[in-house]
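Enquirer: below are the sequence and a predicted model for it; my questions follow.
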Amino acid sequence: MKNNRLALITLSVVISILSSTLFPSPSWAQRVMGKIQQTGVLRYAMRKDAVPFGFSNPGTNEWNGYCLDFARTVRDRLSRRLGREIKTEYVQSTAETRRDLVSNGAVDIECGPNTIKFGDYQVDYSIPFFVTGTQFLVIRDNQSQVNPFYSNMQGLKIGVVAGTLTERFLGYRYPAAEARAFRTTVGGEYQDARLQAMNALKKGEINAIAGDGILLRGELSWQNEPNNFAIVPELPLTCDYYGMLLPKGDYQWQEFVNSVLLSSEHDRVLVEYFGSNARYEYAQPRNFCGATSQ
């Protein structure tokens, strides 16, 4: 665990140095802790379409998931740090809006399946809190149609959530496939992109759904007959570390969020949602990431 934490801190420092050098930060981004001290409000964005990180309960539309519990952990530690009561104002984010919400100052943090990108000009990231990678969700009886290692996927229709790195990955790894992007905003109204893709898969309109393995398994958890589906390949094709989205250049706030991620309170949240080997999706992320590159 100590080695894992040291690696996370080192990666965070590298990300911060590269980001600050390549993309100088706007002056307003330095004020998150001060604004929270003055207002007593933490502005927190999370998803409603990303099981198990952020999702809404059927019938109630209430938020649930890892990110909700992490928000409570951040709030409680802020209260102790600032010596005052802190309330949380929740804002819904999507794959298409998440980075803009942070970069334009609408929220202080966005929690979700956000792959860390080095040299991001728009936002900063926390240290990683999870690792996963691209896989395909298919109908089990049609599993032989989708062979990501020995086929260029020519002629296959692959569903993907618009505005994600997976969409970009499909474009350069499988250019012969027909990618169908599902959007979270249709006609100005929110739509569950993964639910749209799942319905299309069931109807035979697409051959597979590409996405992060953890999110594909989360989507399966909602299905009445999950055994009718399969996720391939066994190990993901990419190695993607998730981090919290943070305002550009606010290093005091970044340091605070990182301290929460390294806390025992956060470890308990991880265990609740992801099991005893909970700091990452796989117990040995180094081995997991090495396998994806072979």
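Expert: That came through, no problem.
Enquirer: switch to C-alpha atoms for all contacts and neighbour counts from now on
Expert: Fine.
Enquirer: so N152: helix, strand or coil?
Expert: Classification of N152 by DSSP: H, G, I helix; E, B strand; the rest coil places it in coil.
Enquirer: how many residues are close by the closest residue to it other than its chain neighbours?
Expert: Using C-alpha to C-alpha, 6 or more residues apart in numbering and skipping residues adjacent in sequence, the residue nearest N152 is Y174, 5.6 Å away. Y174 has 18 neighbours, counted by other C-alpha atoms under 10 Å.
Enquirer: so how far is Q154 from Y174?
Expert: 8 Å (C-alpha to C-alpha, to the nearest Å).
Enquirer: list of residues touching the host helix or strand of F256?
Expert: With secondary structure defined by DSSP states H and E, F256 is part of helix 251-261. With contacts defined as C-alpha atoms under 8 Å, 6 or more residues apart in numbering, helix 251-261 is touched by 30, 32-33, 73-74, 77, 125-127, 129, 246, 266-267.
Enquirer: so the residue nearest to N152 touches Y150, yeah?
Expert: No - in this structure, Y174 is not within contact of Y150 by C-alpha atoms under 8 Å, at 11.4 Å.
Enquirer: do you know how far K202 is from T166?
Expert: To T166, K202 is 21 Å away according to C-alpha to C-alpha.
Enquirer: correction: the previous question concerned A71.
Expert: 26 Å.
Enquirer: now the helices: where do they sit in the stretch 51-200 of the chain?
Expert: Using DSSP state H, counting those that start in this stretch, the helices of the stretch 51-200 of the chain run over residues 66-82, 98-103, 165-173, 193-203.
Enquirer: ok, second structure coming up, stack it against the first:
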Amino acid sequence: MTEHFNLAENLTQMNKKLAVSLLSLLFSVNFPLAGWAETVLEKVNRTGVLTAGVRTDVAPFGYTDKNNALQGYSVDLIKLIQQRLEKQLNKPIKLELKTVDLKNRFNQVETGKLDIVCEATSITPEREQNVDFSVPYFTTGIQLLVREADGERLDPTKASETQLEAVKESNITVGFLLGTTTDDEFRPIYPEAKWQVVGSRADGIRRLRAAEIDLMASDGILLLGELWKQQLDFKEFRLLPEQPLTFEDYGCILPKNSSQWGTMVNQTITSEDNTQLWNKWFDAKTGRFPYQRFQTSVKP
């Protein structure tokens, strides 16, 4: 009888241990799922922190000044989003700015490490498969930066037929950045050219000035921004052609399926506050980076 009682007691204890183990497993599975389901706005409201990504190599959208401080239109846009978040949530929100690059900018958002990235990212259907985008806040396009001395020879809209016949794609070296729309969409159009990877736009412009490459292909606004940041003489260069070869809409990178967060960001971008911010940077007469004036300055 005692043996039967001990066996029953042991089975009961084993069942209790099994139940505890199953509960532990259940909680270990459920907690991460609950955290994963938390929306961006819920997370920001809970933590009081907005984590955002910017870049330092895309002037005038994101760069560091001589004091190593972050500057740029996109940096100011994120700060405007933070201010509007504080009003919406009725509490202080700390802004944590992280530096991203061409390689990790999408992954940082996809994995939840960043709530948003605003810099100079073109909105494309391929990218929209993995992340969401805000409404566009700037439109530019791919252009070619050349030395002024080569402007007539390499500009298909200005060169004569004789000059164009003398210029063969296989004799032209074009600098470009990996992981950009120039790399993905523009480079395949001219497969015969000598495409040379450069580490940055600054590196590309250095090689261009040293005649190591003939052209630097990138978004026109970013090529001008790098010249501006380096305080180089715009008369040394020319952007070809005058009208961009493509049209690129820039938007902020957002987590997939974050509709409420996206609505808040879009409302900020379309707000009067952002119109004033945009003019502060890009107005043709009074802007910190008067885009039309810079375009004019690189024409012959």
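Expert: Cool, got the structure. Because the structure is predicted, anything quoted here is derived from the model rather than measured.
Enquirer: picking that back up, buried subset of the contacts of helix 251-261 of the first structure?
Expert: For the contacts of helix 251-261 of the first structure, a burial check counting by 16 or more other C-alpha atoms under 10 Å picks out 30, 32-33, 73-74, 77, 125-127, 129, 246, 266.
Enquirer: before we move on, the earlier item: single out the most deeply packed of the helices of the stretch 51-200 of the first structure.
Expert: Per-stretch averages of neighbours, counted by mean count of other C-alpha atoms under 10 Å, single out helix 98-103 among those, with a mean of 21.
Enquirer: and it, how far from the second structure on average?
Expert: Its match in the second structure and helix 98-103 of the first structure itself, once the structures are fitted together, sit a mean 1.0 Å apart by mean C-alpha distance after the TM-score superposition for the first structure.
Enquirer: in the second structure, what residues pair with that helix?
Expert: Using TM-score structural alignment, helix 98-103 of the first structure corresponds to residues 105-110 of the second structure.
Enquirer: where's the residue located most distally from the centre of the first structure relative to N287 of the first structure, distance?
Expert: The centre of the first structure is farthest from one residue, G83, which by C-alpha atoms, centre = their mean lies 30.9 Å away. Note on G83 of the first structure: its distance to N287 of the first structure, by C-alpha to C-alpha, is 42 Å.
Enquirer: check Q252 of the first structure too.
Expert: Separation of Q252 of the first structure from N287 of the first structure (C-alpha to C-alpha): 33 Å.
Enquirer: more crowded one of those two?
Expert: Q252 (13 against 10).
Enquirer: is it true that L245 of the first structure touches D100?
Expert: No - under the criterion of C-alpha under 8 Å, L245 of the first structure makes no contact with D100, lying 10.2 Å away.
Enquirer: got a list of what Y291 of the second structure touches?
Expert: Y291 of the second structure sits next to 221, 282-284 when contact means C-alpha under 8 Å, 6+ apart.
Enquirer: which of those fall in helices?
Expert: 221, 282 (DSSP state H).
Enquirer: between the contacts of Y291 of the second structure, which sits nearest P244 of the second structure?
Expert: Checking the contacts of Y291 of the second structure against P244 of the second structure with C-alpha to C-alpha, the nearest one is I221 at 10.2 Å.
Enquirer: aligned partner of that closest one in the first structure?
Expert: So I221 of the second structure corresponds to I214, using TM-score structural alignment.
Enquirer: and D183 of the second structure, by the same measure?
Expert: Using TM-score structural alignment, D183 of the second structure sits opposite E167 in the first structure.
Enquirer: distance of its match relative to E205 of the first structure?
Expert: On the measure of C-alpha to C-alpha, E167 of the first structure and E205 of the first structure end up 18 Å apart.
Enquirer: now swap in T73 of the first structure and tell me
Expert: Distance, T73 of the first structure to E205 of the first structure, using C-alpha to C-alpha: 42 Å.
Enquirer: repeat for A197 of the first structure
Expert: A197 of the first structure is 9 Å from E205 of the first structure, by C-alpha to C-alpha.
Enquirer: what's the nearest residue to the residue nearest the centre of the first structure if we skip its chain neighbours?
Expert: Geometric centre of the first structure, nearest residue: P113, 0.4 Å, by C-alpha atoms, centre = their mean. Once flanking residues are discounted, P113 of the first structure sits nearest to Y242: 5.7 Å by C-alpha to C-alpha, 6+ apart.
Enquirer: ok, the one you found - how many residues close by?
Expert: For Y242 of the first structure, the neighbour count with other C-alpha under 10 Å is 22.
Enquirer: cool, P148 of the first structure as well?
Expert: 15.
Enquirer: from A197 of the first structure, how far off is the nearest residue to it once chain neighbours are set aside?
Expert: Once flanking residues are discounted, P148 of the first structure sits nearest to P233: 7.2 Å by C-alpha to C-alpha, 6+ apart. Noted for P233 of the first structure: a distance of 19 Å to A197 of the first structure, by C-alpha to C-alpha.
Enquirer: so what does Y63 of the second structure match up with in the first structure?
Expert: Checking TM-score structural alignment: Y63 of the second structure goes with F55.
Enquirer: what's its match in contact with, if anything?
Expert: 47-49, 63-65.
Enquirer: now G163 of the first structure
Expert: Counting by C-alpha under 8 Å, 6+ apart, G163 of the first structure makes contact with 95-96, 183.
Enquirer: my guess is the residue nearest to the centre of the first structure contacts P52. True?
Expert: No - between P113 of the first structure and P52 there is no contact under C-alpha under 8 Å: 9.6 Å.
Enquirer: make sure L232 of the second structure is indeed in a strand.
Expert: No - assigned with three-state DSSP, L232 of the second structure falls outside any strand and is coil.
Enquirer: dump the residue contacts of the residue mapped onto it from the first structure.
Expert: In the first structure, L232 of the second structure lines up with N224, judged by TM-score structural alignment. N224 of the first structure makes no contacts at all, as judged by C-alpha under 8 Å, 6+ apart.
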